[in-house]
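Colleague: sharing a sequence plus its predicted fold:
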Amino acid sequence: MSQTPEPPVERSAPTSADVARLAGVSRATVSYVLNNTPAVRISEPTRLRVRAAAEELGYVPHAAARSLRAGRTRTVVVPTPGHPGGPLPGRFLDDFETELRRLEYTVVQYGSTGLDGDEAARAWAELRPVAVVCLGETQPTRHGVRLLRRSGARAVVTLGPRGTEGAHSLVMDQRRIGACAAAHLLRRGRRAIGVVLPEDPGAARLARPRLEGARAAAAGAGARIAPLPMAYEEEPAAALAARWRSLELDAVYAYDDAYAMLLMRALQDEGVDVPRETAVVGAGDLLLGRLLRPRLSTVRIDTMSGGDLAGLVDRAVREPGAPARERELMAARPVHRESS
């Protein structure tokens, strides 16, 4: 006759009182140690004993309770970009979040796809963050910044093509990248320049101002700029390469290094000589571009580091009364190699 197994006994979560008993200290000492309270001096042996007890019991401080005691959270909301291939590389974002965690902030990524500025700001405000850092395409309006401030956010940081009133605004003018690429090709004597426009929605958002920058650079040089829509796949690249000579172009700025490498390979397969017939320039200075033959010319994009941005957020949180500022985040410079 089978026996019905008894359900496992659920153990209650360990508390700071459990840690205090195991370590032989007071609950206040546990709080000071685990919250790294700077104003209270605790001996190193006691710190080690408390941390060992917490580790043994599997105790984790309750973030909400800690926030209530402190009067504010340590949560930084980072809305996630709506599409891959955004304006910042993954390494930047990794460094940014790692440094925020080192500074004892809790980073919460928030999927904001489909939300407009004010609607997104209300959703972020519900989490009562100490800071909101908008690195993607969803940006708060001036009203949204005020709403976040009234909800307790000490800092609102935005990154985009233009600043937002009331926020610490980091301006990334994508036009500079296109202008830099076109200017380099013009200096190399090219006068009929194609500009690849990715069909991916996220990349397209950045490609449009890069096209504007290329057009502005070519305007006074009597050069022609031809937009070239292309998906990031082999077949569209091959189709574009197949009709290349009919376009009568002597150069191409291919949005970024990935698109440039894809198109350059397709052009070579079609028998188009790079750079004799067509010069090719990308952007981003990927290592793989230096390993190709011919080596890929590119636009190097210089920005602040992720760690520097985390430091800016921390200063803004600690000095909430400081006036919001707007600053340039990005510089672009050409890197001439064999493909141009």
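Modeller: Everything's here; your move. Residues are numbered from 1 along each chain as shown.

Colleague: for the rest of this, base every contact and every neighbour count on C-alpha atoms.
Modeller: Will do.

Colleague: quick check: longest helix of the protein.
Modeller: In the chain, taking DSSP state H as the definition, the longest helix is helix 201-219.

Colleague: whatever helix or strand comes next after that one versus helix 201-219: what angle between them?
Modeller: Using DSSP states H and E, the next helix or strand after helix 201-219 towards the C-terminus is strand 224-230. Angle between the axes of strand 224-230 and helix 201-219 is 170 degrees (criterion: axes from the mean of the first three to the mean of the last three C-alpha atoms, to 10 degrees).

Colleague: strand 224-230: how far from the chain's middle?
Modeller: Its chain's C-alpha centre and that of strand 224-230 lie 27 Å apart, by C-alpha atoms, centre = their mean, to the nearest Å.

Colleague: sorry, back to before: show me what counts as buried in the longest helix of the chain.
Modeller: With burial defined by 16 or more other C-alpha atoms under 10 Å, the residues of helix 201-219 counted as buried are 202-218.

Colleague: cool, stretch 327-340 as well?
Modeller: The neighbour-count check on stretch 327-340 (16+ other C-alpha under 10 Å) flags Glu328, Leu329, Met330, Ala331, Ala332, Arg333, Pro334, Val335, His336, Glu338, Ser339, Ser340 as buried.

Colleague: so of these, which ones are in strands?
Modeller: Glu328, Met330, Ala331, Ala332, Arg333, Pro334, Val335 (DSSP state E).

Colleague: show me what the longest helix of the chain is packed up against.
Modeller: helix 175-187, strand 192-198, strand 224-230 (3 or more C-alpha pairs under 8 Å, 6 or more residues apart in numbering; DSSP states H and E).

Colleague: below is an additional structure, to be compared with the one above:
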Amino acid sequence: MGDQPVKVTKRARARARVTMADVARLSGVSQATVSYVLNRSPGQTITPETRERVLAAAAELKYRPATAARTLALGRSGVLILHANTVSAPTVSGPFFSGLSERLKAAGWVLLPHLDLTEPAQEHLRTLVHTTSAEAVLTVPPLRLASDAFADLGVRVVQLITEEHWSAANAQIADAQIAHLVAAGHSRIAYALSSGAAGGEAAEQKLRRADTRLAALARPAVVPLRWDADLPGLTRQLVAAVEAGVSAVAAADDDVALAVLAAAHRAGFTVPADVAVIGADDSPLGALFTPALTTVTLTLDEKGLDWMAERVLAHIEGNKPATPAAADASRTRTVVRDSA
């Protein structure tokens, strides 16, 4: 840890409640490091000198964990709720959730996932917030809640990922899909997405990005395929696209990609010989189909997860979170299987 301690003003020390951010500033380390030290989190590479500096700063400031103070004063539990729907669920599942949960647990917080398939879902979420005495609700675009949605309960809403990073992530996925298909020799490419509101902003962003990437590569414009739970209709669109020279289809998510595989089978096409298919989000079902679905998944490395935890902690403590460049927030990985 090469951070150097900085001076904390008398005004900061005189506040009614000392926060973890104050301890971090005085000791010259990040809030995450303070959390690891104060919660004795195992498996962290923290030098003895840094640990002593954090403990000394906490003692000097008479720091008390915010969760304990709030539980005593307000009857709250230190619970955070991660709110997702069918569109944002792939973003917040698996390694992302477990990694973020572990980091917040080290800081004394419990993270609960909440997946609601209905629109609007706010009343059910309100009941959960009340029942668990949650202190904050975390959301991920495109699911949005007003910042004061639960103000009457004393609960804040924190947008876990900024709009900039969300749009950048959609662009990264589309870029990776097009790059994989073009590298495989495909020139005329279709993009499949759910029609209407079901497709959502993410799908439309990916469609536009795919078209932009193909134009930059001097390839023909993307051919949109709209899926509205009508397999015969999607089959007709796919047949027309293939007859027009399309040899590959990228899909906004794996659910739509699997629908394209079904349409290809219905049309008598062989995948990938007649038409290649690539999805997004790496749904577990994709590996079970024949042919197994090639897909693109978005991942956060350890640094990205640390930043995400810092963002949450900063919001909870009432501080302005640091914002890295959008390109540094996430990485794509292409899971190559049989379909493309």
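Modeller: Now that the structure is in, tell me what you want to look at. Keep in mind the model is a prediction, meaning the values are calculated, not measured.

Colleague: let me see the TM-score of these two.
Modeller: After superposition, the two chains reach a TM-score of 0.58 (TM-score structural alignment, normalised by the length of structure 1), with 261 aligned residues with a C-alpha RMSD of 4.5 Å.

Colleague: aligned to Ala210 of structure 2, what sits in structure 1?
Modeller: Aligning on TM-score structural alignment places Ala210 of structure 2 opposite Ala214 in structure 1.

Colleague: so what's that match up against?
Modeller: Counting by C-alpha atoms under 8 Å, 6 or more residues apart in numbering, Ala214 of structure 1 makes contact with Arg175, Gly178, Ala179, Cys180, Ala181, Ala182, Ala183, Val195, Ile225.

Colleague: now the strands for structure 2?
Modeller: 79-84, 110-115, 136-139, 156-159, 189-194, 223-227, 248-251, 276-280, 294-299, 331-335.

Colleague: how much does the third one stray from structure 1?
Modeller: Following superposition, strand 136-139 of structure 2 is found to deviate from structure 1 by 2.6 Å on average (mean C-alpha distance after the TM-score superposition for structure 1).

Colleague: pick the one among the ones in strands among the buried residues of stretch 327-340 of structure 1 closest to Thr298 of structure 1.
Modeller: Of all these, Val335 has the smallest distance to Thr298 of structure 1: 5.2 Å, by C-alpha to C-alpha.

Colleague: list the residues that contact that closest one.
Modeller: Counting by C-alpha under 8 Å, 6+ apart, Val335 of structure 1 makes contact with Asp285, Ser297, Thr298, Val299, Arg300.

Colleague: counterpart of the fourth one in structure 2?
Modeller: Residue mapping for Val299 of structure 1 onto structure 2 gives Val296, with TM-score structural alignment as the criterion.

Colleague: the helices and strands packed on helix 201-219 of structure 1 into JSON lines, with extra columns for distance to Pro140 of structure 1 and mean neighbour count?
Modeller: As requested, those are arranged in JSON lines below (distance: least, C-alpha to C-alpha, whole Å; neighbours: other C-alpha atoms under 10 Å):
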{"stretch": "helix 175-187", "distance to Pro140 of structure 1": "22", "mean neighbour count": "24"}
{"stretch": "strand 192-198", "distance to Pro140 of structure 1": "26", "mean neighbour count": "24"}
{"stretch": "strand 224-230", "distance to Pro140 of structure 1": "30", "mean neighbour count": "17"}
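
Colleague: wait, which of those is closest to Val281 of structure 1?
Modeller: In terms of C-alpha to C-alpha, the element of those nearest to Val281 of structure 1 is helix 175-187, at 6.7 Å.

Colleague: residue range for that closest one in structure 2?
Modeller: If you align by TM-score structural alignment, helix 175-187 of structure 1 falls on residues 171-183 of structure 2.

Colleague: centre of the chain to that stretch, how far?
Modeller: 19 Å.

Colleague: just the residues contacting it, thanks.
Modeller: Contacts for stretch 171-183 of structure 2 (C-alpha under 8 Å, 6+ apart): 205-207, 209-210, 213-214, 248, 250, 278-280, 295-298, 331-334, 340.

Colleague: again with stretch 236-243 of structure 1
Modeller: Contacts for stretch 236-243 of structure 1 (C-alpha under 8 Å, 6+ apart): Met230, Ala231, Leu262, Leu263, Ala266, Leu267, Glu270.

Colleague: quick one: what's aligned to the last one in structure 2?
Modeller: The alignment partner of Glu270 of structure 1 in structure 2, by TM-score structural alignment, is Ala267.

Colleague: who are the neighbours in contact with that match?
Modeller: Ala267 of structure 2 makes contact with Thr235, Val239, according to C-alpha under 8 Å, 6+ apart.

Colleague: gap between it and Val158 of structure 2?
Modeller: Relative to Val158 of structure 2, Ala267 of structure 2 is positioned 46 Å away (C-alpha to C-alpha, to the nearest Å).

Colleague: Ser133 of structure 2 now?
Modeller: If you go by C-alpha to C-alpha, the gap between Ser133 of structure 2 and Val158 of structure 2 works out to 16 Å.
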